[in-house]
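Colleague: Sequence and predicted structure, then a few things I'm wondering about:
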Amino acid sequence: MEPKNPRRRLLLFSVGAVLILLACVCTGSVPDDPVAPTPFTSSNNNNNDGNLVSDIPFEAVVQIWAIVDCGSGQLESWSGSGSIVSPDGFIVTNAHVVLSDRYCNVEDLLISMTQAEDRPPVDTYYADVYQADEGLDIAIIRITRDINNDLIDNSTLNLPTVGLGSSAELRLGDPVVIIGYPGIGGETITLTRGDVSGFTSENPYGDRAFIKTSATIAGGNSGGLAATEDGQLIGIPTQLGYGGEDQYVDCRTLADTNRDGIIDERDSCVPTGGFINALRPIRLALPLLEAAQRGEITITDTSAPQAELPTGGTEFAFEDDFSSDTGVWGTFSNDAASIQVSGGVLQFQVNNDNWYAWSPADLSYDDVIISVDVNVNSPAGDGDFGIICRYQDTEASNFYGLEISEDGYYAIWKYVNDEFEVLTGWDQSNAIAVGASNYILTAGCVGNQLAIAVNGEIVAEATDDTFASGQIGLIAGTFESPGLQVNFDNFLVSTVE
C-alpha cells in the first residue's frame, strides 16, 4: 500500500474540534440553584421589537485570546468569549478556550474588554486559569495582570458583572440571549436570540446536563454568555453538544496561509468544527467557581467514558500472529515509509515527518471488534498508530481511523475521498501512558458506533454512518518528528451479529 501525506490537512481540521458525547465522572457536589448576586445592567434602551434590553449586561462579556506557542514562537492563535461573574475579576468560560491542545501550548490569556457595542473590544488585562474541567468543558479564569503584565490589586477592579440565574427554572420555548465574539462575521460583540428547544441528560449530571437552544451560536461565542431576557446568566455555550456539520466552531491560526514560512499572527485563522447548539447549565460551573474563589487551582479531566465497546452477539472471524507472511496484508517499502511482515510482527517504519502509512487486510466486514498488541520499537515522541475499519479503495481512499499517540492523545476520524474529517479528538487521556512501549488497542465499528479502548479502557466514542462496510487494517504516522517504528502483533477480529 503506497502511503499518502494527509497529516498537514489533519492538523487544519483536528484542533479545537472537541466533540465529547461520552458519560462523565463528576467531582464534587452540584448545587441545584445558585444564589444570584446583584446583576450589572447597561443603560436603558429598547430593541426594534419593543422588548426591553436594559438588563442585558454586554459590558460583562469579554473576548479571550489564547497566546500560544506552536513551535515557532508566541502568537495570538484562537479566541473565545467569557462572562465576568465577580467585580474582582473571575470569568466563566470554556476549558478548551484556555487550555493547551496537542499542537500548541497556551502561554497566556489576553482579556479584551467590551467598552461599546459598536466598537471592537480593547486589550486590557491578562488572566490565569484557576479551575478547568475538560469533561464539562468549563473553566474559571481570573484577571491577574494589566496590559503591561504588571500585577494588579483585584479588590480595586470593580468590573461589570453578570448575575447568576437558575437554569432549573427554564422551560421549553423560554427565550435565550447569546452574547459573545463569534470570530467570524465581524470584530464587535454580537447578540443572538433563540429559544430553549430541549434538554439532554448525562450521567451523573441529571436530566439537564445540556440545554439545547434554537439559537445559531458561532464558535467564537464558545464560553460566552447565555442569559435570560433580564440578563441572568443561565448557561455557557460549549462545543460538547454542538450539532452542526461542516460549519465553523473555532478559528485558529494553524497554517502558513501567507506562505512566509512562519505560522504567526500574520496568517489567517483556520475555522474548525461546527456551530454550537448546546449550553452547559451555570449550576455545573458553581463548584469550580467556589473553588476558584477559595484560591484553589485545579485542572481535571472527567471526560473518560464509562461505556463499553459496542457489542452484540460476537463470533470469532480472523486471527494473525504474523509468524509468516500470508499475503493478507498490504506491504511496501520506499524512502518515506515501509510496511512488512518480519520477525513475527507487522512492522511499520515511517521515515518522514507529517506522514501516514496504512495497510488494509484483504478481508471485508460490516460490524467488527478488532484487537491488536502494539509495540513502539523506535519512538518519535509524537507518533500515532491504531486501527482502520470499513476501508474502501475505489478512485480514492475511504475509511475510519481509530488512533492513539505516543504523547497521550486519541482521535477517531474518517478519510472521505482522500480528505480528513475528525469525528472526535485530538484530545488527551490519562488512560494513555505517555511514552509507553506497549499497548493493547481494541476498536469497535458496529452500526454507526465507533469506539477505541486502550488496555481495556475506552478513551473515545463517535457516531457516524458514512461507511457501512469495508476492509479492516492498521495504520501508523508521524507528526513533527520522523523515525517512528511500530510493531503490531496478535491481531484478532470478531464479527458482531
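Modeller: Thanks, I have the structure now.
Colleague: Please make it C-alpha for all contacts and neighbour counts, starting now.
Modeller: Noted.
Colleague: the helices in this structure, which residues?
Modeller: Using DSSP state H, the helices of the chain run over residues 7-14, 95-98, 286-293.
Colleague: which ones are touching Gly194?
Modeller: If a contact means CA atoms under 8 Å, 6 or more residues apart in numbering, then Gly194 has 175-178, 213-216 as its contacts.
Colleague: Rebuild those as JSON lines, extending it with neighbour count.
Modeller: Rendered in JSON lines, the data for the contacts of Gly194 read as follows (neighbours: other CA atoms under 10 Å):
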{"residue": "Pro175", "neighbour count": "18"}
{"residue": "Val176", "neighbour count": "25"}
{"residue": "Val177", "neighbour count": "22"}
{"residue": "Ile178", "neighbour count": "26"}
{"residue": "Thr213", "neighbour count": "27"}
{"residue": "Ser214", "neighbour count": "17"}
{"residue": "Ala215", "neighbour count": "20"}
{"residue": "Thr216", "neighbour count": "15"}
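Colleague: Return the member of those residues nearest to Gly473.
Modeller: Closest approach between the contacts of Gly194 and Gly473, by CA to CA: Thr216, at 39.1 Å.
Colleague: Does that closest one touch Pro237 like I think?
Modeller: No - Thr216 is beyond contact range of Pro237, at 10.6 Å (criterion: CA atoms under 8 Å).
Colleague: Quick check: neighbours shared by these two?
Modeller: With CA under 8 Å, 6+ apart as the test, Thr216 and Pro237 both reach 276-277.
Colleague: ok, back up a step: out of the contacts of Gly194, name the ones that lie in strands.
Modeller: Among the contacts of Gly194, the members found in strands (DSSP state E) are 175-178, 213-216.
Colleague: Relative to Ala317, which of those residues is nearest.
Modeller: Checking the ones in strands among the contacts of Gly194 one by one against Ala317 (CA to CA), the nearest turns out to be Thr213, at 45.0 Å.
Colleague: In contact with the closest one, which residues?
Modeller: Thr213 sits next to 176, 194-198, 277-279 when contact means CA under 8 Å, 6+ apart.
Colleague: try it against this one:
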Amino acid sequence: MRTRAHAALAVILLLSLIFGLAGSTRPAQALDKAVRQQILRASVKLMTQFDNNPQAGSLCSGSMLNQEGYILTNYHCIGYVTDGHRDETLDAMGLRPGDLFNQQGLSVVAITDDPRQLPKPTYVAQVLTGDSTLDLAVLKIVAYYNSRQKLPASLPVAAFDLADSDEVEMLDEVFVIGYPGIAGNSVTATEGKISGFLDEDEDGSFDWFKTDVLVNQGNSGGSALNEKGQLIGIPTARLQDQAGNIIYLIRPLNIAVPYIQQALKAGSAEPAIAGPRTRPAQPAQTAGNASFGALTFGSGFDDSRGVTGAARQFSSGIQEIHAGLPYENMRNGTAWGYAWRLDGQDIATDDSLKWEHGQSGILNLYLSSDNGLPDGQYGLQVFLRGALVQEGDFTIGQRAQGPLKPSKPDPVQDRGVLVSGTIIDHNTKRPIEGAVVVFLYPGVTVADFDRDQSADKEDSIITYGLTDASGLFTTYSSLPRGEVYGAIVGARGYQRIAEDDALEILEDDPDLLELLPLELERAR
C-alpha cells in the first residue's frame, strides 16, 4: 500500500511482526468457495530488488491476467513514483522519477495454491509496459526462479476474469486480495464498499474508486474484485486528512486496459524485452479527451505516412532524426511542450508551446545537425499542460546490447554471505511458520533499535528472512564479510530473542552459512 508521498521498502513490513502487531481483517464471505479458491491463487506476491542497494527491495502484490503469465501491478512496486514528492532514499541510489528499481525490470513472483501456506518464489517476471504518473505496470513471466527449464506456452497458474470497471456503482461490494505483510506473509482478503469516485484532474472522468475496505502496506498492486470475483481495479494508495481520517483508493481497471493491450502485443514477440533500460515502454496515453500513440523514431518523415526508416538504432554520422507521435482529440491553443535528452541531459526543450496542429494526425518532432548528431542514448518526452503524456528513446552510434536472457536475480554479492536456518517450537520441536529473523547493521544495538520510533526505523535492518512451512529461512540478501551483527528473532505468540553481536561473518565463511536450529518459547 503506497501512501501518496512515499515509496515503501520491503523491510518496513517486518516491524509489525517483531512487535506482535496484527491487523484485523474479514474473510471474503460473500464469494462462492470455488471462486474464492480461484482468486486467492490468482493473486501473486512480487519481490523487486534494487540494482544500487541489494540490501533493500520492494514487496508488493500483483494480479495474474492469464495463463501466459501477464501480471498487472502498480508502477511504484517496480519503479520510482514521486506524486510530487521526491524520495530521498531512492534519490541517494541515483534513481530518477520513472526509473525502474533494476535496469532489467525483473521481479520475483511468489505464488501459493493454499492460502494457509506462504507463497513460494516460483517465477521471474519482466516489465513490459508502465506509467509512473498513473502508477500502473504490466509484467510478464519470462523464466523460472530456480530452473533453466523452458517455460510452457500455458503456465499452471490461476487468472482473474476482468470486469468493466465503468459499471461499478457506489455502495457496490468490493474485495481486496494481496500480501499486506502485516500479521504474517500469507495472502489476505478484506472486504468493504465502494464509497465514491474521485476525479483527480477534474477532466470529467473519474480516476479512482474511493473505498472503506482495509488495505495495508504490501497490498499495493493487488486485486480489487466485485461480488462475482472479477477484477475491477488495483489497490494503490490512501488519503489521510489532518484529523486522521483515512480513505483508500483503487485505480479502475479500465484505465489499465491500454497498458494490458500494449503488453500483450509486446509480449508476443521474442524476446519480450531487449537490452537494459530504466523505463518501460509506454502505450497510448490519454490526457482529458486527447489521446496519444507510441513515439516512433526514424530517419525521415512523410506527411501522409508518418515516420520513414523507423528504427531504434541509427548509424554514427546521421544528420537528422524524426519522431512521430499519433494524436487524437486535441484542441488548438492547448499548452504543450517537449524535451530532447542525450545521455540523460536535456539538449533541446520548450515547455511554452501552444498547440496548432489540429484535432488529429501525426506530430513530427526532429533533431538535426549538418555535422551529424553525436553518438549516444537519446530520449524524447512530450508534455500536455505540464503532464508527461508520452516518451521514447533510441541510440545513435553505439550498438545497443543484444537481447537479454532473463535470469534469477542473485542477492549473493562477491564478499557477502547468505544466512539460512530453522526456527522451531521449544516444547514441541515443530517448525514455526511465519517467523522473522532480522539482522541489524554493525554498530546498531537491539536497544538502539527498540528506542527508535522514527519513520526511518527500518534503516537499522541490513537484511532479514521469513520462515516457510518447514520453519526454514534464508536471508533476502547477503551480509558483508568481516562484520558482527545483532539479531532479532520473533513470531506471533512467541517470546522474541534479541541479542547484540549475535553473528560474526568471517572472511572464509561459505557463501551460504547454515545455522543450528533456533528454538522459540511460547509467550506467557
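Modeller: Received it, and whenever you're ready, just let me know what you need. Nothing here was measured: the structure is a model prediction, and the numbers come from that model.
Colleague: Need the TM-score from the superposition.
Modeller: The TM-score (TM-score structural alignment, normalised by the length of structure 1) is 0.45; 258 aligned residues with a CA RMSD of 4.2 Å.
Colleague: quick one on the thing from earlier: can you select the buried ones from the contacts of Thr213 of structure 1 in PyMOL?
Modeller: Buried members of these, identified by 16 or more other CA atoms under 10 Å, are gathered into one PyMOL selection as follows:
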select buried, resi 176+194+195+196+197+198+277+278+279
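Colleague: Take the contacts of Thr213 of structure 1 and keep only those in strands.
Modeller: Among the contacts of Thr213 of structure 1, the members found in strands (DSSP E) are 176, 194-198, 277-279.
Colleague: Does Ile396 of structure 2 touch Gln377 like I think?
Modeller: Yes - the pair Ile396 of structure 2 and Gln377 passes the contact test of CA under 8 Å, sitting 6.6 Å apart.
Colleague: related to what we said a few turns ago, please produce a markdown table containing the contacts of Gly194 of structure 1, extended by distance to Val98 of structure 1.
Modeller: Rendered in a markdown table, the data for the contacts of Gly194 of structure 1 read as follows (distance: CA to CA, whole Å):
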| residue | distance to Val98 of structure 1 |
| --- | --- |
| Pro175 | 29 |
| Val176 | 25 |
| Val177 | 23 |
| Ile178 | 20 |
| Thr213 | 24 |
| Ser214 | 26 |
| Ala215 | 24 |
| Thr216 | 23 |
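Colleague: tell me the two of the residues you listed that are most distant?
Modeller: The distance between the two most remote of those (CA to CA) is 13.4 Å, for Pro175 and Thr216.
Colleague: remind me, longest helix of structure 2?
Modeller: The longest helix of structure 2 (DSSP H) is helix 253-267.
Colleague: In it, which residues are buried?
Modeller: Along helix 253-267 of structure 2, the positions that meet the burial threshold by neighbour count (16+ other CA under 10 Å) are 253-256, 258-260, 262-264, 266-267.
Colleague: Who are the packing partners of whichever helix or strand comes after it?
Modeller: Moving toward the C-terminus from helix 253-267 of structure 2, the first helix or strand encountered (DSSP states H and E) is strand 285-287. When contacts are defined as 3 or more CA pairs under 8 Å, 6 or more residues apart in numbering; DSSP states H and E, strand 285-287 of structure 2 sits against strand 290-292, strand 387-396.
Colleague: Nearest to Gly416 of structure 2, out of the ones you listed?
Modeller: With respect to Gly416 of structure 2, and counting by CA to CA, the nearest of those is strand 387-396 at 36.0 Å.
Colleague: nearest residue to Pro281 of structure 1 other than its sequence neighbours?
Modeller: For Pro281 of structure 1, ignoring the flanking residues on the chain, the nearest one in space by CA to CA, 6 or more residues apart in numbering is Gly235 at 4.4 Å.
Colleague: Do I have it right that that neighbour meets Arg208?
Modeller: No - with contact defined as CA under 8 Å, Gly235 of structure 1 does not reach Arg208; the gap is 11.0 Å.
Colleague: measure Ala323 of structure 2 to Trp340 of structure 2 for me?
Modeller: Plainly put, Ala323 of structure 2 is 11 Å away from Trp340 of structure 2 if you go by CA to CA, to the nearest Å.
Colleague: An error on my part: the question was meant for Ser420 of structure 2.
Modeller: In this structure, Ser420 of structure 2 and Trp340 of structure 2 are separated by 49 Å, where distance is defined by CA to CA.
Colleague: quick one: which of those two has more around it?
Modeller: Set side by side, Ser420 of structure 2 and Trp340 show more neighbours around Trp340, with 22 against 19, by other CA atoms under 10 Å.
Colleague: got a list of contacts for the host helix or strand of that one?
Modeller: Element membership for Trp340 of structure 2 (DSSP H and E) is strand 335-342. Taking CA under 8 Å, 6+ apart as the criterion, the residues outside strand 335-342 of structure 2 that touch it are 346-355, 376-386.
Colleague: What residues sit buried inside whatever helix or strand comes next after it?
Modeller: Counting by DSSP H and E, the next helix or strand C-terminal to strand 335-342 of structure 2 is strand 345-354. Buried positions in strand 345-354 of structure 2, judged by neighbour count with 16+ other CA under 10 Å: none.
Colleague: Between strand 335-342 and strand 345-354 of structure 2, find me the angle.
Modeller: Using axes from the mean of the first three to the mean of the last three CA atoms, to 10 degrees, the inter-axis angle of strand 345-354 of structure 2 relative to strand 335-342 is 170 degrees.
Colleague: Packing partners of the next helix or strand after strand 345-354 of structure 2?
Modeller: Sequence-wise, the next helix or strand downstream of strand 345-354 of structure 2 (DSSP H and E) is strand 361-368. Contact here means 3+ CA pairs under 8 Å, 6+ apart; on that basis strand 361-368 of structure 2 packs against strand 320-328.
Colleague: Quick one: list the elements packing against the strand it packs on.
Modeller: Based on contacts counted as 3+ CA pairs under 8 Å, 6+ apart, the elements that strand 320-328 of structure 2 packs against are strand 290-292, strand 296-298, strand 300-302, strand 306-308, strand 361-368.
Colleague: most packed of these?
Modeller: For these, average neighbour numbers computed from mean count of other CA atoms under 10 Å are highest in strand 296-298, which has a mean of 24.
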